[in-house]
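S.K.: what's the 3D shape of this:
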Amino acid sequence: MKHARVIYQGATHEATERDGQLLLADGRLVAYDAVDWLPPLSPSPRPRTILALGLNYADHAKELAFKAPEEPLVFVKGEGALIGHRQFTHRPAGVQFMHYECELAVIIGRTARRVKRADAYDFVGGYTVANDYAIRDYLENWYRPNLRVKNRDTCTPLGPFLVDAADVPDPMSLALRTTVNGKVTQSGNTNDMVFDVPFLVEYFSSFMTLSPGDLILTGTPDGVVDCQPGDVVVTEIERIGALVNTIQTGPTS
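M.R.: Alright, predicted model coming up:
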């Protein structure tokens, strides 16, 4: 099942996909373009922790002239960075290079502590699409992206749907694609991850507790390009959905 969270007629609603429309919890069917989309995360539990992988596709590491990491390169994101489908991401005035990152996002379904790899999928509640924008101007170095690179307001669109894990039988064989203004600029497959989903659940839960609603953003393949104000960016993952986002000029920072 595909779950969404939207604002319709001034109120926030939980919804599911039904024949190309949204079925609200109160039984009304509404069109996609009749709502404002929120990140498809239930208000309870909200994500306590958002973990994001850097250089988790060898081709992307090569694209950036780095060696693929020998252990996960991870940073933590704040919830304030998240926005929904069809929303706007700010490109600060004066920056030289800001690019999208099409990523499979994993939503933890139940408390995970010291999980074994073979059991990892039992702790996954679902998946969504993340577009984790990065501003290269602010990068200190490849292993320590500072807050201004990845933790900016509006810099991480999420959605449009949260898809139940049961409806994604093999998350490690999903095609990813990004278009900018209708032109394909990135394509890849989750089977090219350096560290796959079961490894990551085992790895993180070995030293920290993962709670229901926590997110793991699993990295992006090569093919990132600079995005300008007015660009419409669509990050799409097979079986999960197509996340639409538009760039607009933000304040200098």
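
S.K.: going forward, measure contacts between C-alpha atoms and count neighbours the same way
M.R.: OK.

S.K.: what's the helix or strand for residue 85?
M.R.: Using DSSP states H and E, residue 85 maps to neither a helix nor a strand.

S.K.: who's in contact with it?
M.R.: 37-39, 157-160, 243-245 (C-alpha atoms under 8 Å, 6 or more residues apart in numbering).

S.K.: rerun that using 7 Å as the cut-off
M.R.: Applying C-alpha atoms under 7 Å, 6 or more residues apart in numbering to residue 85 gives the contacts 37-38, 157-160, 243-245.

S.K.: now do residue 113
M.R.: Counted by C-alpha under 7 Å, 6+ apart, residue 113 has contacts 205-206, 208-210.

S.K.: how about 8 Å then?
M.R.: By C-alpha under 8 Å, 6+ apart, the contact list for residue 113 reads 205-210.

S.K.: in space, what's closest to residue 35 - neighbours in sequence excluded?
M.R.: Among residues not flanking residue 35 along the chain, residue 8 sits closest, at 5.0 Å (C-alpha to C-alpha, 6 or more residues apart in numbering).

S.K.: structure for this one too, so we can compare:
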Amino acid sequence: MKLLRHGPAGAEKPALLDADGKVRDLSGIVADIAGEALSDAALARIASIDPASLPEVTPGRIGPCVAGTRKFICVGLNYVDHARETGKTPPEEPILFMKATSAIIGPNDEVEIPRTSVKADWEVELGIVIGKRAKYVGEDKALDHVAGYCVVNDVSERAFQSERGGQWTKGKSHDTFGPIGPWLVTRDEIPDPQNLALWLDVDGVRRQTGTTANMIFGVRYLVSYISQFMTLEPGDIIATGTPPGVGMGIKPEPVYLKAGQVMTLGIDGLGSQRQQTIEARD
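M.R.: Below you'll find the predicted structure:
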């Protein structure tokens, strides 16, 4: 299934996308795409419903595809070629950092360029959405704890990330730096999350092309690994790293985002996003 949330920010309603591309209202079935609604049992109940029996809606804004996210966990340098383009050695264990949940926005919402930004950058990533509590989970059981997958743009400010002291979080957490969606695609529709093509364009110029087959640490490993350090809860998101082609890696001179540009990005089977960049609001 492809689940989504639509409506004004903070007042989104749950829905699903049917096989004909029509949006069907789920607000009479679940309160939101969050919490218990992400469990296998709840997803099975939704899947058992004939979509044609649900009211068709014409969405305006598409919101973040999941609500109630308590942790937005990111994996750094998880593609060998991306690590090399940044001048870093590929890691021997996953590099983990947190992105503020206040950065989460819808897939087509505007992205703010921070007021003092000089190195704003893009990163298309596969997102894992947790559906069942995971603590000390083995790799063999890891996917049992996954509700599904989504597109993530891990927008970053490289100067904040690497030149301002501290850890990466401050370069990753500005408001609007976490577009997710458009859909939460349930795991049954993605039989092999390590075989998905990713892409990202800026102003119509292809900047990133990759495949999740090149991830250093795959989905199963990441869910298991992270669960050794913190309990994963329904609605938590893991952004699994980006392929090469980020702005900071462009030769001979890096290229960074400024207000007035357009990013478009997508992943096979998970849909696409489009964001215009704007100056930061108050």
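
S.K.: just the buried ones from the contacts of residue 113 of the first structure, in ChimeraX syntax?
M.R.: This is the ChimeraX syntax for the buried subset of the contacts of residue 113 of the first structure, where burial follows 16 or more other C-alpha atoms under 10 Å:
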select :205,210
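
S.K.: which outside residues touch the helix or strand residue 89 of the first structure falls within?
M.R.: Following DSSP H and E, one finds residue 89 of the first structure within strand 87-92. Outside of strand 87-92 of the first structure, the residues within contact range by C-alpha under 8 Å, 6+ apart are 37, 98, 154-157, 228-229, 244-253.

S.K.: so the next helix or strand after it matches what in the second structure?
M.R.: Per DSSP H and E, the first helix or strand lying C-terminal to strand 87-92 of the first structure is strand 98-99. Using TM-score structural alignment, strand 98-99 of the first structure corresponds to residues 120-121 of the second structure.

S.K.: roughly how far does residue 202 of the first structure sit from residue 117 of the first structure?
M.R.: Here residue 202 of the first structure is placed at a distance of 5 Å from residue 117 of the first structure (C-alpha to C-alpha, to the nearest Å).

S.K.: same thing with residue 30 of the first structure?
M.R.: Taking C-alpha to C-alpha, one finds residue 30 of the first structure at 41 Å from residue 117 of the first structure.

S.K.: neighbour count: these two, which is higher?
M.R.: Of the pair residue 30 of the first structure and residue 117, residue 30 is the one with more neighbours under other C-alpha atoms under 10 Å, namely 17 against 14.

S.K.: what's the counterpart of that one in the second structure?
M.R.: Using TM-score structural alignment, the partner of residue 30 of the first structure in the second structure is residue 57.

S.K.: what of residue 84 of the first structure?
M.R.: By TM-score structural alignment, residue 84 of the first structure lines up with residue 106.

S.K.: do the same with residue 119 of the first structure
M.R.: Per TM-score structural alignment, residue 119 of the first structure is aligned with residue 141.

S.K.: got it, and residue 71 of the first structure?
M.R.: In the second structure, the residue matched to residue 71 of the first structure (TM-score structural alignment) is residue 93.

S.K.: residue contacts, the match of residue 119 of the first structure?
M.R.: By C-alpha under 8 Å, 6+ apart, residue 141 of the second structure has no neighbours at all.

S.K.: residues touching residue 47 of the second structure, list them.
M.R.: Counting by C-alpha under 8 Å, 6+ apart, residue 47 of the second structure makes contact with residue 1.

S.K.: isn't there a helix covering residue 201 of the first structure?
M.R.: Yes. Under DSSP: H, G, I helix; E, B strand; the rest coil, residue 201 of the first structure sits within a helix.
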